Each structure stands twice: as C-alpha cells, then as structure tokens.
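Q: Pasting a predicted model and its sequence here:
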Amino acid sequence: MRRGYHHVIQGFPNCVVTDGVINFFLARTEKVQQVGFDPRLARVAHLEFFIDGLGALHVGSCDDVIVNHATKIRLPWISQSESDKTYAKFRYPPAASDATQTKNGLLFFKNRFQCLTHN
C-alpha cells in the first residue's frame, strides 16, 4: 500500500486529495449510503469502506485539522481505567477474532483478491 496523496487541493495548501483516511472521517450521509457499509464490520473495516468507495468518494485530508479520537498512543505514566480496558477489548479485537476473520473473508471475496501484502 503506497502512502501519500494525488494532489494538493487548490486554495487549501494544507489539504490533499487521497483515496482514504485513517481513523476518523466526516462524510455526507448520501455518499456513505451510496458506498454502503456492512454493519457487521463497523469496528474493523475502515480501510475496506474506502476500497469500496474508490471512484465514488471524493476524499480530502488536511494536516492542519486535528481530531483527538481514539488515540493509540499510551503514555506509560498514565494507567488505564477499567472502562478504558473494557473499551479496548471491544474496539480493537485481536487478529484471530470472528469480526476480523469475517472482515478479511469479505474483503477478499468482494474484491476478488487472491493475495495482499503491506509493509
């Protein structure tokens, strides 16, 4: 998977056109409905949503817009609360979980993938 973007958005020097974004996005309801989103994959299929939306979504990313959402950075001197630990089990299922297995199976089936690699 190549990291990067297609081009800078004219008039917005800190924004680029890309195929997908990580972790957080805003979208028009009609566009999300047009692409579709499998509710079984709500927590695990972010990348798959953008793959399904190739050619239909116009995706922009701005490096001067920051949303503090579900950070994966953990400071060692701050302990996790019990509710944080419970949320983490729900939000970040292990690779062998049913949700992750379903995600991978559907991704390969829907897109006729036979193999996939990344760095």
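A: Good, I have the coordinates. Because the structure is a prediction, the values reported are computed rather than measured. Numbers count the residues shown, from 1 in each chain.

Q: only C-alpha atoms for contact and neighbour calcs from this point on.
A: Fine.

Q: could you point out the longest strand in the protein?
A: What stands out as the longest strand in the chain, according to DSSP state E, is strand 12-18.

Q: Now the helix or strand that comes right after that strand: buried residues?
A: Proceeding N to C from strand 12-18, the next assigned helix or strand is helix 29-35, under DSSP states H and E. Residues 32, 35 are the ones in helix 29-35 that count as buried (16 or more other CA atoms under 10 Å).

Q: hmm, back to that, can you name every helix or strand that the longest strand of the chain contacts?
A: Contact here means 3 or more CA pairs under 8 Å, 6 or more residues apart in numbering; DSSP states H and E; on that basis strand 12-18 packs against strand 7-9, strand 59-62.

Q: what's the closest of these to Glu30?
A: Among the helices and strands packed on strand 12-18, the nearest to Glu30 by CA to CA is strand 59-62 (14.4 Å).

Q: now for the closest one, which elements pack on it?
A: Secondary-structure packing of strand 59-62 (3+ CA pairs under 8 Å, 6+ apart): strand 12-18.

Q: got the buried residues for the lengthiest helix in the chain?
A: Ordering each helix of the chain by length in residues (DSSP state H) puts helix 98-111 first. By neighbour count on 16+ other CA under 10 Å, the buried set for helix 98-111 is 99-100, 103, 106-107.

Q: okay, now the one to match up with it:
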Amino acid sequence: MHDTLLFTELVHRLNLDDGSAEEAPDRVGVLLRRWQGRDLDPPYVLHVDPLTLGEHLRSMEAISEVFPDTTPEIGALRLLLVHIEEAVETAPEGHRHLVIGPAGVYAQPDAPPRTDRSV
C-alpha cells in the first residue's frame, strides 16, 4: 500500500471509537482532538508524515503477525494504534506531542525538530 494511503487510513482509524483526528497542514502530522470519547484540548499532535509512517510500518511487519487476519501493513498499523493508545493514556500532564520511536510511541512536552522529509 502506498504511504499516502497508509497515512489516510491512519487518520480514518483514529476517527473511529468516538475519536476525532485530522491531518495537520501539509501532512506533517495528525491532530488528535478527541480520544475514545474524551476531548483533548489543546489537541495532541502525532508527529508523522506519510513517508515516515510507511517506513515505520514496514519495519514492524514481522511483528504484525499478532493480527493474522489482515495484510502485514494493516497489521502493523493496528499495532501502531495500540502504541498510540498507550501513549495517550499514560502521557504526563502537558506531554501532548506524540513521536514514533523504535519501540513505540512516546509523549513529549515539546515538538520534535522538523525534518521536512515530506517536502
């Protein structure tokens, strides 16, 4: 699946289960305004662009087998959603910037430096 389609699918799935998410301008991230029925004000920001998302999901395909009923990319996306849930639910006060790392998603108080990879 193309990286842009994976990004669109991520935003779509973040809108399920009483959530509200939208692409940030220029696809440099995703704004999470509501999470499982809970308003997030100010919104959380998942710092990811389509290229970075695609690379990360492909790196997770080997462990995506925990979701055997789907393709490896979608299995990896579902696992990423679990990591996002863990980060949102355990984020300390003021840690609204979500960053994808090698072992999950981390909540930080500040935005990471911009890499402009999506340009």
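A: Now that the structure is in, tell me what you want to look at. Note that the structure is a prediction, hence the values are computed from the model and not measured.

Q: Now the TM-score, please.
A: TM-score for the superposed chains, counting by TM-score structural alignment, normalised by the length of the first structure: 0.26, backed by 57 aligned residues with a CA RMSD of 4.7 Å.

Q: ok so, going back, can you tell me which of the helices and strands packed on strand 12-18 of the first structure is most buried?
A: With neighbours defined as mean count of other CA atoms under 10 Å, these peak in mean count at strand 59-62, which reaches a mean of 17.

Q: next helix or strand past that one?
A: The helix or strand immediately downstream of strand 59-62 of the first structure is helix 82-91, counting by DSSP H and E.

Q: Mind listing what's buried along that next one?
A: So, applying 16+ other CA under 10 Å, helix 82-91 of the first structure has no buried residues.

Q: Can you show me the strands along the second structure?
A: Going by DSSP E, the second structure shows strands at 20-23, 30-35, 38-47, 97-101, 104-108.

Q: For Ala87 of the second structure, find the nearest of these.
A: Among the strands of the second structure, if distance is taken as CA to CA, the winner is strand 104-108, at 5.8 Å.

Q: thinking again about what came up before, save the strands of the second structure as TSV, and put in distance to Leu10 of the second structure and mean neighbour count too.
A: Formatted as TSV, the strands of the second structure follow (distance: least, CA to CA, whole Å; neighbours: other CA atoms under 10 Å):
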stretch	distance to Leu10 of the second structure	mean neighbour count
strand 20-23	9	20
strand 30-35	9	22
strand 38-47	11	17
strand 97-101	13	19
strand 104-108	14	20
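
Q: Now distance to Pro72 of the second structure too, for those strands, in JSON lines please.
A: Listed next are the strands of the second structure as JSON lines, based on distance: least, CA to CA, whole Å:
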{"stretch": "strand 20-23", "distance to Pro72 of the second structure": "24"}
{"stretch": "strand 30-35", "distance to Pro72 of the second structure": "22"}
{"stretch": "strand 38-47", "distance to Pro72 of the second structure": "22"}
{"stretch": "strand 97-101", "distance to Pro72 of the second structure": "18"}
{"stretch": "strand 104-108", "distance to Pro72 of the second structure": "17"}
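
Q: For Leu80 of the second structure, which of those strands is the nearest?
A: The nearest among those, by CA to CA, is strand 104-108 at 7.4 Å.

Q: list the helices and strands that closest one packs on?
A: helix 72-90, strand 97-101.

Q: so which of those gets nearest Arg38 of the second structure?
A: Comparing those under CA to CA, the one sitting nearest is helix 72-90, at 10.7 Å.

Q: Report the buried residues of the closest one.
A: Result for helix 72-90 of the second structure [16+ other CA under 10 Å]: buried residues 72-81, 83-85, 87-88.
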